[in-house]
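K.L.:
sequence and computational prediction follow.
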Amino acid sequence: MKQISTKELEKKLAAGEEVSIIDVREAEEVAAGKIPVATNIPLSLLEFRTQDIDKTKAHIIVCRSGGRSAQATMFLEAHGFDVTNMVGGMLDWEGEVK
């Protein structure tokens, strides 16, 4: 499984790189703040929403601490997606949130 640190992702965003981020936390968690460019697809709905994810792009998967995003990353990898888990999750995120 590919992984990225919160600092590496912050650097990509600060450099203006176009990054697809999928936040797999539940809606009430996301309401408390998410990475501005992230799309929320809760882990509980992921298997039903794979058609909403562009298979031609690389995606970074985010959750609260890195556990659920690791599960989502393994699931999506098994279905042919190019995905990377953000280690440490939003607990370690020091960048902008909205």
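P.N.:
Received it, and whenever you're ready, just let me know what you need. Numbering: from 1, shown residues only.

K.L.:
going by C-alpha atoms from here, please, whenever you check contacts or count neighbours.
P.N.:
Will do.

K.L.:
now do the lengthiest helix in the chain: everything it contacts.
P.N.:
Counting by DSSP state H, the longest helix found in the chain is helix 67-78. With contact meaning Cα atoms under 8 Å, 6 or more residues apart in numbering, helix 67-78 is reached by 1, 23-25, 43, 46, 61-63, 82-86, 89.

K.L.:
ok, stretch 28-44 next?
P.N.:
20-27, 49, 68-69, 72, 90, 95-98.

K.L.:
kindly recompute the last result at 6 Å.
P.N.:
21-26, 97-98 (Cα atoms under 6 Å, 6 or more residues apart in numbering).

K.L.:
try this one side by side with the last:
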Amino acid sequence: MAEIKEMTPEELQQAIEENRAYTIIDVREDEEVREGMIPGAKHIRLGDIPMKVDTLNKDETHVVVCRSGRRSMNASEFMKEKGFEAINLKGGMLEWKGDTTKP
């Protein structure tokens, strides 16, 4: 299994502030996302990743987010196996201190 890069919420917040090019993928369930998500994130539930991964751009770097970092790690591993650059958000939304938006 390939090693998955991880990023802290603080590193992602800084990247957003510096307009660095990341596509943020939120793999939480609908009811979790309703509580708020990182602005600009795309919502693709973990169970839908296998069917929707081909709609994503392989030339982009994806930061994958869930509640605690476990499901997003699974999604990151799957995406990496499919040839995507995927970074797991360590600690997930539980550790996110930045702005959130409602879908």
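P.N.:
Noted; the coordinates are in hand. The model shown is predicted, which means the values in this text are computed figures rather than measured ones.

K.L.:
just give the TM-score of the two.
P.N.:
Once superposed, the chains reach a TM-score of 0.96 (TM-score structural alignment, normalised by the length of structure 1), with 98 aligned residues with a Cα RMSD of 0.8 Å.

K.L.:
with the contacts of helix 67-78 of structure 1 in mind, which one is nearest to Ala15 of structure 1?
P.N.:
Taking Cα to Cα as the measure, Ala15 of structure 1 lies nearest Met86 of the contacts of helix 67-78 of structure 1, at 17.7 Å.

K.L.:
secondary structure class for the most centrally placed residue in structure 2?
P.N.:
Closest residue to the average C-alpha location of structure 2: Val64 at 1.8 Å, with Cα atoms, centre = their mean. Recorded secondary structure, Val64 of structure 2: strand (DSSP: H, G, I helix; E, B strand; the rest coil).

K.L.:
give the equivalent position in structure 1 for it.
P.N.:
Mapped onto structure 1 by TM-score structural alignment, Val64 of structure 2 lines up with Ile61.

K.L.:
wait, its match touches Ile22, no?
P.N.:
Yes. Using Cα atoms under 6 Å, Ile61 of structure 1 makes contact with Ile22 at a distance of 4.9 Å.

K.L.:
hmm, what's the outermost residue in structure 1?
P.N.:
Ala15 (18.3 Å).
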